[in-house]
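**Student:** need a structure here:
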Amino acid sequence: MNLEKFFTELKRRNVYKVAVAYAVVAWLLIQVATQVFPFFEVPNWAVRLVVLLIVIGFPIALVIAWAFELTPEGLKRTEVADAAPTQRSRSRAWIYVVLIAAALSIGLFFLGRFTASPKQSVSATVSAKSIAVLPFDNLSRDPDNAYFASGIQDEIITRLAKIADLKVISRTSTQQYQSKPGNLSEIAKQLGVANILEGSVQKAADQVRVNVQLIQVASDSHLWADTYDRKLVDVFTVESEVAKAIAEALQAKLTGGEQQALAVKPTNNSEAYDAYLRGLALEVRASSPNDSEKVVGFYERSVQLDPAFALAWARLSRANAQVYFSSLDSTSARRAATERALNTAQKLQPNSPETLLAQAYYQYWVRRDYEPAKLTFGRVRELLPGSSEVPGALALIARRQGQWDQSIAYWEQTLALDPRNTQWLANAAETYGMLRQFPAALKTYDRLLDIVPNDPVTLACEAKIYQAEGNLEEAGKLLAGVNAQTHSFMVVSKGSSIKGICSSPSNMPAILPAREGLLKKCCAP
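**Tutor:** Below you'll find the predicted structure:
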């Protein structure tokens, strides 16, 4: 075929004109769909349908332009129109169509960009497949059933964290919020997500009702909602179905392995699962040695009721390892209990992410064997890509090994998934300070103070950074704001380490009362 003749024929048959006009009009229709549809809460599938039809229609339009021609007598086949003695119309109406459509398209484009609300602008900077699961409301008559709602929330987060295509905020960052807050846009901004899942749980005897709704914050629209009524023993299916429905609503791709992981039913014993959820809920808010022992007790009760409950064995191993690592009980008996629970979990489910996580913590917290721990955490990360726990642990290990830059990289990954975790923020800020990256340290301490305003420990740590920068005046202001009634020994140790501030006489009146009050409170017999 002669290409020159072919392209000449395309031009003669107005195929080029049709292609340009179609492209401009198609762009106009896409702008209408993307900019106007959301205001009327038209579902996303309708926008995708419009785009799909436009794409399919393009080759059809080109074929029609080749085979037919518009004449004053109407639409005729090109061969017939060529044979007719009438003179071909020189109308340039198509040019006006293109220009008008182009003007409308550009107008809609910039209208959507410049009139977008602040919350829409913020949402554009976060992943559309990001989600935070807020605390579930306990609707049971018995307020003691709050542990059950808390456990269901945690289990859904864990399942979502197994989906690599999703960004899932850790429960540590979401637990500080209410079940159904009114300021969703502010919460989404703080957590860096585009979507929020709200829910409630009602438990009566062996019956459970779970209500969930997925909200797209930018448009304040419900992407999906459902109610599940199940027997207690079948609550696992609810957790799996919710995770799958969320993935579908956010158009997240599920691999075969992820689908299998979501469908796993860890136990058939409802009492064992109830004890497991009690341990899970208490573990999140444990604040004393007594709480830590109670957590261990709940997991022990769970595995007694179902010796084949691998997930509970893994949690039991981790709970014992944490008691051992925190020096609450560093006896050989505690170490043996940790290892025994881990060995049982490995026999039952050696390759599950929960078992591998227990193994990694045993290597890190109990054996202090960092290289094998890093390798095991790496395996866990492949199975739980959305977990903040893994990069957080790797950050601490890297710091212990003197790999400071690597520790910083891990902290950044951790805080992306757990932005309101006060422990992680404090550790990250401290690491920045050790590297003398003072601006980053101060910024991180400010994030921490945004969560816990006027916290004396954080104020003292930030003052230490200002001292290291040579800004004694600012350090003095922070110390002056420390609550003189606190009994935190940590603040005293941090405050006493910045004695260089006292070399500035102008700071003395503000600093001394706070420091003396701290010392009297902490050092009293």
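
**Student:** from here on, just use CA atoms for contacts and neighbour counts.
**Tutor:** OK.

**Student:** give me the neighbour count for residue 471.
**Tutor:** As a burial measure, residue 471 scores 14 neighbours (other C-alpha atoms under 10 Å).

**Student:** report the separation between it and residue 262.
**Tutor:** 53 Å (C-alpha to C-alpha, to the nearest Å).

**Student:** cool, and residue 456?
**Tutor:** 43 Å.

**Student:** and residue 202, by the same measure?
**Tutor:** 23 Å.

**Student:** could you do residue 309 as well?
**Tutor:** 17 Å.

**Student:** contacting residues for residue 299?
**Tutor:** Residue 299 makes contact with 275, 276, 279, 312, 313, 315, 316 under the criterion C-alpha atoms under 8 Å, 6 or more residues apart in numbering.

**Student:** repeat that for 6 Å
**Tutor:** Contact analysis of residue 299 by C-alpha atoms under 6 Å, 6 or more residues apart in numbering lists 276, 312, 316.

**Student:** what's the answer for residue 148, then?
**Tutor:** Contacts of residue 148 (C-alpha under 6 Å, 6+ apart): none.

**Student:** element containing it?
**Tutor:** Using DSSP states H and E, residue 148 sits within helix 146-160.

**Student:** residues in contact with stretch 205-213?
**Tutor:** With C-alpha under 6 Å, 6+ apart as the test, stretch 205-213 has contacts from 197-202, 224-232.

**Student:** mind listing which of those residues are in strands?
**Tutor:** Judged by DSSP state E, the subset of these located in strands is 197-202, 224-231.

**Student:** buried set for stretch 173-188?
**Tutor:** 173, 174, 175, 179, 184, 185, 187, 188 (16 or more other C-alpha atoms under 10 Å).

**Student:** what are the buried residues along stretch 244-253?
**Tutor:** 244, 246, 247, 250, 252.

**Student:** can you give me the end-to-end distance of it?
**Tutor:** Rule used - C-alpha to C-alpha; the end-to-end distance of stretch 244-253 is 10 Å.

**Student:** how far out from the middle of the chain is it?
**Tutor:** Mean C-alpha position of stretch 244-253 versus that of the full chain (C-alpha atoms, centre = their mean, to the nearest Å) differs by 14 Å.

**Student:** and what of stretch 309-323?
**Tutor:** 25 Å.

**Student:** neighbouring contacts of that stretch?
**Tutor:** So stretch 309-323 is contacted by 267, 296, 299, 329, 338, 341, 342, 345, 348, 355, 358 (C-alpha under 6 Å, 6+ apart).

**Student:** one more to put side by side:
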Amino acid sequence: MLWPDRFLEQAKASLRQCLLDLRRQFENKGCRNLLVVTRSAVALNRNLWLSDLSELEEAVAQGKGTRTAQILESVANLPMLQAASLNQAFDNWLSLKRHEVDARLRKSIARLVSELRTTGEPESSARLIAASQARYPVAIGPAEIGLAVLPFDQIDQVGGDFFLAEGVTDELVSRLGKVEGIALAGRTSVLTVAARGQTLSEMAASLRVTHLIEGEVRRTPDAIVVRIALIEGVTGSEIWAERIEGSIDDFFESRKIIGNNVIAAICRVLGLPLSPAPLRRMTTNREAYGLYLQGRSLFRRSITDGAAAKSVDLLEEALALDPEFAECWTALADAHVHNAVYTPCLDRVERSQTAAQCAKRAVALDPGQGHALAIQGIHEWTRKNPAGALDLAFEAYAREPRNADVALRLGSFLLYIGRTDAALPFIEAGVEQDPAYGRNHAMLATAHFNLGEMDRALAAGQRMVDLGMPGMWLATIQAAVGEHEKATETYYASRMLMNTVILPPAGTEPMSDAVRDAYWAIASKGCCSGDDSARAAYCGMLDGLHQTMPDPCDPSIAFPAIWMGHAELVMNIYRECIHPANMFGLMSLWADVEPIRQTRRHAGFMDFAEHVGLVEAWNRHGWPDLMPKDPRGA
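**Tutor:** The predicted model follows:
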């Protein structure tokens, strides 16, 4: 392989001479006995040298989860013996050896993850899973296939309440999401993309998946027919289809049909082994199941106040029929949080508490409800217990590492405490699964912004705006790179989302167009123009709003206060109340730019951090990237 153009004896002689020269070179450098040569092997003495690979294998062997994750993060996707290329035969041999080492590492890392979870180390386990997913996507399964389950069409010739199409997609999503080797697109992104009227191949590209599942449910007076098809994303071509016919009673048991037949067939077509799925503790009550599907679908599709309240009512009706319905408790908890964030209300903390109680009930019924643990973590923030929130988020991720909502909740919690570098892998994983949800790109933009990666921050911020999110985060980044005029325009343009995406603060009346435009003009100049007098004027206005608004801690006050570095107001707001709607702003505290850094550099910041529980979280989960150790010298 090394001398392919020579006869065998000549090549052997060349090898001997090369090894002799190498030995001399090592000895001249004081590295005696570094080269080990026997009749059957040539190697370096592993007792005398270190490499990232040897350190990685040692960390895994010693059961050091955090150290293993650190090494995996540092090597990222670098190949072993990178740039070593001599000829085709040697390259093929080297590729084989790389695969052998990778296979060995994947197996040992998976074993270490299992050990860490067993011994009660969810943080180390979650970090190691995220790091190994970046380096070895197969660390928790075979090479992954990106898959999206599109909403099924429903053709009903009977009338009345009928939600079987939602039920079929629900069961497909639940079961396929647990198949090793499948990365399932998030439901929010799927709903967003499905509403655009794109072709199948365009939808696959938008969702970053290799395959789609689409179909329809048709009900006639005589029977129900379900068609399910697997689509190749690149071509939009159907590569497998199934037609199932039966009565309503048959299809209430569709979970068994889908689990035993459809999922097995899809895995077979995709070349994946069908691993036994964990038992899904669903209801046996048909009416409760229908109410659950309606309620969950409603709060995912709409942020209007009427729809939000209706979704809670439907889910509560379902639980009245079957109080042991664990997934419905999780859905109800999610709905309460969703409503606390997106609907104007003055009881956000109370709604968060109700969500936490529902989530606890879900976990008590089914310990596999990792998402419910993450929802409990949200309420811990309102209790000024971010350390406990992160404990719950790490455990949630250890239980459901494939759930985009869980990954993003963990990533956001790490962002809030300033651990941006640690947060980024979880946020990127969530965005990869749920790429058409603007909120996710707001987190991604902020993470890159905090790390000083301005080009990536601008790109993620623009993607966020393209997906219909307000542009204030993008404007803040534009201002930080000196594009003040453009930033002011971007911020001001967000006014057009008032009363749709941006709802009036609780207890206030909708603004007239003239008042709205005047307010946003002051806000955009104060946050983005770089003019000190404009900043001072808007800071003064926010001080007044903080004194007079029904919710003095509303995001409309908290967020711009952070972006303008109005330290006293920021600390007053979050001392008074952290709730599900304003905690999102905490991620913006950690950009090392003016004027945002003024809050972090304020003389009272550490006392504030102690009061809201950040110091305890830092002591338990690591200090912020911008504060690697306690500045008080403690």
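
**Student:** what TM-score do the two superposed chains give?
**Tutor:** TM-score for the superposed chains, counting by TM-score structural alignment, normalised by the length of the first structure: 0.61, backed by 371 aligned residues with a C-alpha RMSD of 3.8 Å.

**Student:** re the thing from before, list just the nearest of the contacts of stretch 205-213 of the first structure to residue 81 of the first structure.
**Tutor:** residue 224 (54.2 Å; C-alpha to C-alpha).

**Student:** what's the match for that closest one in the second structure?
**Tutor:** Residue pairing (TM-score structural alignment): residue 224 of the first structure is matched to residue 240 of the second structure.

**Student:** same check, this time on residue 129 of the first structure
**Tutor:** Match for residue 129 of the first structure (TM-score structural alignment): residue 145.

**Student:** show me the contacts for its match.
**Tutor:** Contacts of residue 145 of the second structure by C-alpha under 6 Å, 6+ apart are 182, 183.

**Student:** cutoff 10 Å now
**Tutor:** 180, 181, 182, 183, 184, 209, 210, 211, 270, 271, 272 (C-alpha atoms under 10 Å, 6 or more residues apart in numbering).

**Student:** tabulate the buried residues of stretch 173-188 of the first structure (JSON lines), appending distance to residue 411 of the first structure and secondary structure.
**Tutor:** Formatted as JSON lines, these follow (distance: C-alpha to C-alpha, whole Å; DSSP: H, G, I helix; E, B strand; the rest coil):
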{"residue": "173", "distance to residue 411 of the first structure": "15", "secondary structure": "helix"}
{"residue": "174", "distance to residue 411 of the first structure": "18", "secondary structure": "helix"}
{"residue": "175", "distance to residue 411 of the first structure": "20", "secondary structure": "coil"}
{"residue": "179", "distance to residue 411 of the first structure": "28", "secondary structure": "coil"}
{"residue": "184", "distance to residue 411 of the first structure": "26", "secondary structure": "helix"}
{"residue": "185", "distance to residue 411 of the first structure": "25", "secondary structure": "helix"}
{"residue": "187", "distance to residue 411 of the first structure": "22", "secondary structure": "helix"}
{"residue": "188", "distance to residue 411 of the first structure": "21", "secondary structure": "helix"}
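
**Student:** need the max-distance pair from those residues.
**Tutor:** Most distant of these, by C-alpha to C-alpha, are 175 and 185, 16.7 Å apart.

**Student:** how many residues are close by the equivalent of residue 312 of the first structure over in the second structure?
**Tutor:** The alignment partner of residue 312 of the first structure in the second structure, by TM-score structural alignment, is residue 328. Using other C-alpha under 10 Å, residue 328 of the second structure has 28 neighbouring residues.

**Student:** using PyMOL, make a named selection holding only the buried ones among the contacts of stretch 205-213 of the first structure.
**Tutor:** Per 16+ other C-alpha under 10 Å, the buried members of these correspond to this PyMOL selection:
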select buried, resi 197+198+199+200+201+202+224+225+228+230+231+232
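
**Student:** for the second structure, what's the longest helix?
**Tutor:** Assignment by DSSP state H gives helix 88-118 as the longest helix of the second structure.

**Student:** counterpart of the very next helix or strand once past that one in the first structure, which residues?
**Tutor:** Of the helices and strands lying after helix 88-118 of the second structure in sequence (DSSP H and E), the nearest is helix 122-135. Aligned by TM-score structural alignment, helix 122-135 of the second structure falls on no residue of the first structure.

**Student:** quick check: angle from whichever helix or strand comes after helix 122-135 of the second structure to helix 164-176?
**Tutor:** Counting by DSSP H and E, the next helix or strand C-terminal to helix 122-135 of the second structure is strand 145-149. Using axes from the mean of the first three to the mean of the last three C-alpha atoms, to 10 degrees, the direction of strand 145-149 of the second structure lies 160 degrees away from that of helix 164-176.

**Student:** what comes up buried for strand 145-149 of the second structure?
**Tutor:** 145, 146, 147, 148, 149.

**Student:** how about the contacts made by the fourth one?
**Tutor:** Going back to what we said before, that points to residue 148 of the second structure. 173, 176-177, 182-187, 189-190, 203-204, 207-214, 230-231, 233, 433.

**Student:** and residue 202 of the first structure, what's its match in the second structure?
**Tutor:** So, by TM-score structural alignment, residue 202 of the first structure is matched to residue 218.

**Student:** contacts only, for that match.
**Tutor:** 153-158, 164-165, 224-227, 245 are the contacts of residue 218 of the second structure under C-alpha under 10 Å, 6+ apart.

**Student:** how about it, nearest residue that isn't a chain neighbour?
**Tutor:** Sequence neighbours aside, residue 155 is the residue nearest to residue 218 of the second structure in space, at 4.6 Å (criterion: C-alpha to C-alpha, 6 or more residues apart in numbering).

**Student:** aligned to that neighbour, what sits in the first structure?
**Tutor:** With TM-score structural alignment as the criterion, residue 155 of the second structure pairs with residue 139.

**Student:** do residue 445 of the second structure as well
**Tutor:** Under TM-score structural alignment, residue 445 of the second structure pairs with residue 429 in the first structure.

**Student:** confirm its match sits in a helix?
**Tutor:** Yes - membership of residue 429 of the first structure in a helix is supported by DSSP: H, G, I helix; E, B strand; the rest coil.

**Student:** what range in the second structure does the host helix or strand of residue 112 of the first structure sit on?
**Tutor:** Per DSSP H and E, residue 112 of the first structure falls inside helix 93-114. Aligned by TM-score structural alignment, helix 93-114 of the first structure falls on no residue of the second structure.

**Student:** tell me which other helices or strands that helix touches.
**Tutor:** Where contact means 3 or more C-alpha pairs under 10 Å, 6 or more residues apart in numbering; DSSP states H and E, helix 93-114 of the first structure is packed against helix 15-36, helix 118-124.
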